[in-house]
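Q: With the input below, show me the fold.
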Amino acid sequence: MSFFLEITNLDLGDTPVENIFINDFMPMANGTYVKVYLLGYKFAKDKDENLCLSNESISRHLNIPLSDVLKAWDFWEQKGIILKHKKEDGDEYDYKVEFLNLKQLYIKNNFMPKTSSGSGQSSNTIYTCSPEDLVEANKIPSIQEMFLSIDYIVRRPLVPNEKRKILEWLYNYNMSPEVIVKAFFHAVEKRGIRKINYIEGIIRNWYDMGIVNSEALENHLKMQDEKFYSYDRIMRSLGFNNRTPSEAEMKVIDKWFDEWKFTMEVVLKACENTKKTANPSVNYIDGILSSWHEKGINTVEEIAEKDKPKAPAQKKDKNIQAGGNNFKTRFHTIEQRTSKYTPEELEEIARKRRG
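A: Reported below is the predicted structural model:
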């Protein structure tokens, strides 16, 4: 297989993107974050002062929620490839975005010695989180959301030293917050282990296998851990990208596969019905699958055949209609005497009575 470019004489402009971004940074992000980065990068290359740019205009241009735009900039700032310059008297979310030179960053990170925080001696390229770094990180919404999710999973608040350790994983193993959360979920729910060192071992193993984002983790779990993959896939289909299922929700999901023997294809088909409700949930899907189970539905093809809406109830006596000629009473069962005579005989009888 090979790739080549069509040659054209019409130049509508182009935006060169550094290969370092495509090779190293793009695979670790979801598609929305990549779109926000590329559109902002294009605007930075255009240098058109007449353009009125804001996070709101990017949101409208890409047809995505404003919150996704803000999360995207937080993500790329966390990865160290942009800087946000906030205005002194401006809104908290009104800032300028500086795109750092990735070639220069590559040279700095790979060919220049780095020092750990708090020590003046040169060391390996290992980042050590300082208390000041933790304070700053807690201002980033995606980091806050990660810590809250982990608190829920381990059933207690994280202490500062644990939070600093987790931030070091983000940088040293180049992990996304979503993968960190899923590592905790994997350790606690599958192994029943809450030790921070054990979870770091999971992170290290995933890093060695090239698993640094949600998509790579999904592919890995699909092959290695079917149950964990099921939880993750279903929660994402319901729109809960960063939330792990509760213990009660896991029991319900297990029932779908273990007791009712549904396939993932059927379950995801049921999840498509969440468009009909403003509050999608595992219990809502459970109601749909319970109905399908009672109807003996086992495949997607059987849904259209066996899950048809009920026809409106019909009247028991179709002959009872307003103005109808078929209405009968008990007198209709009595044999009529006139049925014994012909029309001519009836006319003769009537003439005699008139005479």
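
Q: from here on, contacts and neighbour counts on C-alpha atoms
A: Fine.

Q: which strands and helices sit next to the helix or strand hosting M223?
A: Assigned by DSSP states H and E, M223 belongs to helix 214-224. Judged by 3 or more Cα pairs under 8 Å, 6 or more residues apart in numbering; DSSP states H and E, helix 214-224 is in contact with helix 177-185, helix 226-237.

Q: Let's compare: structure for the following, please.
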Amino acid sequence: MKFSLDTFNLDLGETPIENLFLDLMMPTADGEAVKVYLYLYRQVLKNDNNYEFDEDDISKDLGMSLDDFKKALEYWLEVGIISRELVVETGKYNYKFISIRELQLGSKQFYEYNRNEEKFLNKNNNIEMFEKIEDILELPLTNTNIMDILDLQKTTNVSSDLIVKAFEYSKKKTGKMNFNYVFGIIRNWYLDGIRTVEDYYNLLDSEKTKKANIRKKRKYYKPKSGDENKLDIDFKENSEELEYIKNYLAQRNKDE
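A: Here you go, the predicted structure:
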């Protein structure tokens, strides 16, 4: 049995696929995954490397359920030849096909997919937190930055507002934005029982009160005018005793 290519009298275009994909990746993937990869690859080339896709529309075009489409796409993310980057402003991902040739040559790295990533993302809460942090940093957060922040939040169970406060505190105190320093601040607050911004301000108020009490204790007692008069009266009433003490001390000095 043999195959051959027919000659083409009319060229309607072709979609170039890397041989390494056909030789190495395709044989180990199921049919749904291959179908999704080839379809998306074709659409990216067709739309000048700027294809905005809708999952529902694609799943209908390919005759598969939305869940099957997501599983197929997730398969290539796990293989590492498709990468994705979270766009903080929209809460959506941008995807990219990675050159398998360059992966084999070692000039690029396979994408490291974290399947738990989406479980941490809360569009109504965390996206706002990330936007505030980016405003403080004056730089966009990377996927690694986002996952590190979310992992720390999951471990410490601190509020999103407190994380933003830590970045503000770090910038105000040091003028620098070192993530390890900020994470250290959050861990110290966590050990002090601080979980929210309200806890943070309550602790500040408590510290101010303690310092004020210490300052009060360090002040010397100053008698009131009434007390001073009372002391004068006491001394006058006991003038004979005072005279006796003076004479006693004078005599002892002579004896010595």
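
Q: what's the TM between chain one and chain two?
A: Overlay of the two chains. TM-score (TM-score structural alignment, normalised by the length of the second structure): 0.40; 118 aligned residues with a Cα RMSD of 3.1 Å.

Q: if we can go back for a sec, just want the angle from the helix holding M223 of the first structure to helix 226-237.
A: Counting by axes from the mean of the first three to the mean of the last three Cα atoms, to 10 degrees, helix 214-224 of the first structure points 140 degrees away from the direction of helix 226-237.

Q: For the helix or strand that contains K352 of the first structure, buried residues please.
A: K352 of the first structure is part of helix 343-354 when elements are defined by DSSP H and E. Across helix 343-354 of the first structure, burial judged by 16 or more other Cα atoms under 10 Å covers no residue at all.

Q: follow-up on the earlier one: show me which positions of the helix holding M223 of the first structure end up buried.
A: For helix 214-224 of the first structure, using 16+ other Cα under 10 Å, the buried residues are S214, A216, L217, E218, H220, K222.

Q: farthest-separated two in the residues you listed?
A: S214 and K222 (12.0 Å; Cα to Cα).

Q: Enumerate every residue touching V135 of the first structure.
A: Applying Cα atoms under 8 Å, 6 or more residues apart in numbering to V135 of the first structure gives no contacts.

Q: ok, it to L83 of the first structure distance?
A: Separation of V135 of the first structure from L83 of the first structure (Cα to Cα, to the nearest Å): 17 Å.

Q: M250 of the first structure and S230 touch, don't they?
A: No. Judged on Cα atoms under 8 Å, M250 of the first structure makes no contact with S230 at a distance of 9.7 Å.

Q: The two: who's more crowded?
A: Comparing M250 of the first structure with S230 by other Cα atoms under 10 Å, the one with more neighbours is S230, at 20 against 17.

Q: The more buried one: what's its closest spatial neighbour, skipping adjacent residues?
A: Leaving aside its chain neighbours, S230 of the first structure sits nearest to M264 (7.6 Å; criterion: Cα to Cα, 6 or more residues apart in numbering).

Q: and the helix holding K352 of the first structure, what does it pack onto?
A: Contact partners of helix 343-354 of the first structure among helices and strands, from 3+ Cα pairs under 8 Å, 6+ apart: none.

Q: Around E117 of the second structure, count how many other residues there are.
A: E117 of the second structure - counted by other Cα under 10 Å - has 13 other residues nearby.

Q: For the helices and strands packed on helix 214-224 of the first structure, please prepare JSON lines with the additional fields distance to V282 of the first structure.
A: JSON lines is the format used below for these (distance: least, Cα to Cα, whole Å):
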{"stretch": "helix 177-185", "distance to V282 of the first structure": "18"}
{"stretch": "helix 226-237", "distance to V282 of the first structure": "8"}
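
Q: right, so the ones you listed: which one is the most enclosed?
A: Highest mean neighbour count among those (mean count of other Cα atoms under 10 Å): helix 177-185, with a mean of 23.

Q: Tell me which helix or strand comes right after it.
A: Going down the chain from helix 177-185 of the first structure, the next helix or strand is helix 196-208, by DSSP H and E.

Q: buried residues in that following helix?
A: I199, E200, I202, I203, R204, W206, Y207.
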